[in-house]
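Student: requesting a structural model of the entry that follows:
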Amino acid sequence: MITDNNGLTIPTYEDVLEAHERIKPYIHETPVLTSRFLNELTGAELFFKCENLQKAGAFKVRGASNAVFGLSEAQAARGVATHSSGNHALSLSYAAGQRGIPVTVVMPRTAPQAKKDAVIGYGGTIVECEPSTTSREETFAKVVGESGADFVHPYNDPRVIAGQATCAKELVSQVENLDAIIAPIGGGGMISGTCLTVSSIAPDVKIYAAEPLNADDAARSFKAGYIIADDAPETVADGLKVPLKDLTWHFVRNHVTDIFTATEDEIIDAMKLIWKRMKIVMEPSSAVPLAVILKNPEIFKGKRVGVIITGGNVDLDTLPWLKN
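Tutor: Just a heads-up that it's a prediction; the model follows:
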């Protein structure tokens, strides 16, 4: 890792290689799937990197495992803690359980029940907060102050970003001659990891981010040239409600080609399309990249595009297309 002029600790590709070796016993090398129907529909060759089939059901187990298994014995004895709307919470709980250390998670009371159940199932302790970034961070400060646990940030952590970068590392080795990679963006952990890997080993590949229009702070930040943070946006893509932070912003502003948005209906339609045509379970946040590709065909037509499906942890009783 290196420290820049602003004091940021930035992971390097060497950290990615070390992370991959560290976490291999605890993750899957997830498959890449294709769909002739979706290729014909979009005019592009799409290669779906299926992190919905990852341990704990999400890519975030990569970064969480790298952080947990990188701790010294003394650090690990105090346990780990985080705040998360879902996938990082259950991924950190999984990793901590694998190492046999305690984990406490601050979660919004509105987080999907399926994700809360998974945290508890992996042995995590949940402290609930109100569904806003402010409430989440205030509640978490109290938790860490009392326990002394190691804080593993959901995305603004060099250990986490190095772990997430192993996803793109696998994708680049699995699919030759990619023209672009697109992934969802919320806080920016996956995109930052993708930037770290791609800029190091496949610098000609363009990196696009996909975001809900209802939570478009990253897109507005990208255009403005500085971080714009929304406190409590409302979107069906519950994993993409959090804002960029200084470390993820470093990668976004230096390496992302563009950020596109999709409406709630477009996200739900894309989610249904993948469920129907590819027969895989994935959550609304993971549908945003396909929604963006369908909305902007001129950008992706004729290109070989890696599409990162980030997670598959959905509450089957509250699917977004079900009518109450």
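Student: going forward, measure contacts and count neighbours with C-alpha atoms only.
Tutor: OK.
Student: for the residue nearest to the spatial centre of the chain, which non-adjacent residue is closest in space?
Tutor: What sits nearest the mean C-alpha location of the chain, by Cα atoms, centre = their mean, is Met190, with 4.5 Å. Using Cα to Cα, 6 or more residues apart in numbering and skipping the chain neighbours, the partner closest in space to Met190 is Gln164 (5.6 Å).
Student: what secondary structure does the one you found sit in?
Tutor: What DSSP: H, G, I helix; E, B strand; the rest coil gives for Gln164 is helix.
Student: tell me how far it lies from Leu17.
Tutor: Per Cα to Cα, to the nearest Å, Gln164 is found 11 Å from Leu17.
Student: kindly report the same for Val103.
Tutor: The value you get for Val103 to Leu17, if Cα to Cα is used, is 26 Å.
Student: who has more neighbours, the two?
Tutor: Val103 (26 against 16; other Cα atoms under 10 Å).
Student: what about the more buried one, distance to Ala81?
Tutor: Relative to Ala81, and taking Cα to Cα, Val103 is found at 5 Å.
Student: secondary structure element for the residue nearest to the centre of the chain?
Tutor: Per DSSP states H and E: Met190 is located in helix 189-201.
Student: can you give me the buried ones in that helix?
Tutor: 189-199 (16 or more other Cα atoms under 10 Å).
Student: which strands and helices sit next to it?
Tutor: helix 13-23, helix 158-174, strand 180-184, strand 206-212, helix 246-255 (3 or more Cα pairs under 8 Å, 6 or more residues apart in numbering; DSSP states H and E).
Student: would you do the same for the sequence below? I want to compare the two.
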Amino acid sequence: MRKPTAEGVAAALESLKAIPLPPTPLLPVEIDGVRCHVKAENLQPIGAFKIRGAWWRLNNLEGDHAVAVSSGNHAQGVAFAAKRLGLKATIVMPHDAPEVKLANTRALGAEVVLYQRPGEDRDEVAARIIAESGGVLVHAFGDPWVMEGQGTAGLEATEQLGREPTRVITCCGGGGLAVGLSLACPNAAIHLVEPEGWDMVGQALAAGQLVHVAADPPKTICDALQPNVTKQLNLDMLEGRAEPGVTVTDEEVRQAQRWAFANLRLVLEPGGAAALAAALAGKVPLDEGTVIMLTGGNADPARFAETIAA
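Tutor: Predicted coordinates for the structure are as follows:
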């Protein structure tokens, strides 16, 4: 399999200028007396960083039909890119995905196929669609072009900061963003943050092999960060580059959502607030060169209102 490269990340950034996709803000914040920065990817046109990888992948797609599996943000990125490029998009999404993500994906013109979570294997559903239609799988985190596209956020942050970050704290699902950031910021420490019980990348790095989610995993409000297992390519790329992973609780994530709303006037979905949650909870080191990724803002309105009112 093709491996993602730093050169690919740079090419992806040039490709994004065709949309055009303005850089997302790099905002100064102070946490525990340390001045650092947050990268507000929740302000992307689709509300999440996933537009970066989807755009670069579909620009390199062989064929005219993209098939993806996603709980919502990658779905919207693929749907957005497909619409702009005149391609067909079919997205396999969990039946319990936030309604705002389902509605937004359909509004962008993609066909949505629902599967039961837990119970059905989403990859098997996607494989059937591909076998029947001849479509091309655009994997949310295991595709090298997707990884390169996600890494463009790191190149932007470097330009905005005026130097390469010393460390990048990032929300982590399957690890595609983390791989891209490690390529874009080769000298930065990369800190992975995952929900408790869903730290499949962190566990895999610790074990040196792929680790599958437990048969009875805990519930998490971070719907965007629930991979059953990462990919071998991701593990290979992150071994020796990523710092030991940390996990956050649902309550720590809610506190981060409240903090971002109160201090930055930003709306973050739970998964998009995980990195900030780890920083606020003192679970990762901070210095003046730290960049914290705020990866998504597609929050369910009612649940978000409940969170910030607490």
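Student: hmm, back to that, possible to save the helices and strands packed on helix 189-201 of the first structure as JSON lines with distance to Phe69 of the first structure?
Tutor: Output for those, formatted as JSON lines (distance: least, Cα to Cα, whole Å):
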{"stretch": "helix 13-23", "distance to Phe69 of the first structure": "7"}
{"stretch": "helix 158-174", "distance to Phe69 of the first structure": "10"}
{"stretch": "strand 180-184", "distance to Phe69 of the first structure": "26"}
{"stretch": "strand 206-212", "distance to Phe69 of the first structure": "29"}
{"stretch": "helix 246-255", "distance to Phe69 of the first structure": "21"}
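Student: distance of Arg52 of the second structure relative to Lys17 of the second structure?
Tutor: 11 Å.
Student: pick out whichever of those two has more residues nearby.
Tutor: Arg52 (29 against 11).
Student: counterpart of the more buried one over in the first structure?
Tutor: When the first structure is aligned by TM-score structural alignment, Arg52 of the second structure is paired with Arg62.
Student: quick check: which element contains that match?
Tutor: With DSSP H and E as criterion, Arg62 of the first structure is part of helix 60-69.
Student: hey, where'd the helices end up in the first structure?
Tutor: For the first structure, the helices defined by DSSP state H cover 13-23, 36-42, 60-69, 73-77, 87-99, 113-121, 133-147, 158-174, 189-201, 217-224, 246-255, 264-278, 284-295, 297-300.
Student: just name the most buried of the ones you listed.
Tutor: helix 60-69 (a mean of 29; mean count of other Cα atoms under 10 Å).
Student: quick one, what contacts Arg136 of the first structure?
Tutor: Counting by Cα atoms under 8 Å, 6 or more residues apart in numbering, Arg136 of the first structure touches 83, 106-108, 129-130.
Student: closest to Arg304 of the first structure out of these?
Tutor: For the contacts of Arg136 of the first structure, the minimum distance to Arg304 of the first structure (Cα to Cα) is 35.8 Å, reached by His83.
Student: and that closest one, how close does it get to Ile280 of the first structure?
Tutor: 28 Å.
Student: neighbour count winner among the two?
Tutor: When His83 of the first structure and Ile280 are compared for neighbours, His83 comes out ahead with 27 against 13, by other Cα under 10 Å.
Student: which position in the second structure aligns with that one?
Tutor: Checking TM-score structural alignment: His83 of the first structure goes with Val69.
Student: now Gly121 of the first structure
Tutor: Using TM-score structural alignment, Gly121 of the first structure pairs with Ala107 in the second structure.
Student: how near is that match to Ala79 of the second structure?
Tutor: 9 Å.
Student: which position in the second structure pairs with Glu283 of the first structure?
Tutor: Aligned partner of Glu283 of the first structure by TM-score structural alignment: Glu269.
Student: chain center to stretch 88-95 of the first structure, what's the gap?
Tutor: When C-alpha coordinates are averaged (Cα atoms, centre = their mean, to the nearest Å), stretch 88-95 of the first structure and its chain have centres 13 Å apart.
Student: show residues contacting it.
Tutor: With contacts defined as Cα under 8 Å, 6+ apart, stretch 88-95 of the first structure is touched by 26, 56, 58, 60-61, 64-65, 68-69, 82-83, 103, 105, 107, 115-116, 118-119, 122-124, 154.
Student: over to stretch 44-62 of the second structure?
Tutor: Against stretch 44-62 of the second structure from outside (Cα under 8 Å, 6+ apart): 12, 15-16, 24, 41-42, 66, 73-74, 76-78, 80-82, 85, 136, 138, 145-150, 152-153, 295-298.
Student: rerun that using 7 Å as the cut-off
Tutor: When contacts are defined by Cα atoms under 7 Å, 6 or more residues apart in numbering, stretch 44-62 of the second structure is touched by residues 12, 15, 24, 41-42, 73-74, 76-78, 81, 145-150, 295-298.
Student: next: stretch 18-37 of the second structure.
Tutor: 38-41, 43-44, 156-157, 160, 280, 286-292.
Student: mind listing what's buried along that stretch?
Tutor: Buried, per 16+ other Cα under 10 Å, within stretch 18-37 of the second structure: 23-26, 29, 36-37.
Student: same thing with stretch 218-233 of the second structure?
Tutor: For stretch 218-233 of the second structure, using 16+ other Cα under 10 Å, the buried residues are 220-231, 233.
Student: try stretch 308-317 of the first structure
Tutor: In stretch 308-317 of the first structure, counting by 16+ other Cα under 10 Å, buried: 308-314.
Student: residues in the second structure aligned with it?
Tutor: Alignment note (TM-score structural alignment): stretch 308-317 of the first structure is matched to residues 293-302 of the second structure.
Student: and that stretch, how far out from the chain's middle?
Tutor: 11 Å.
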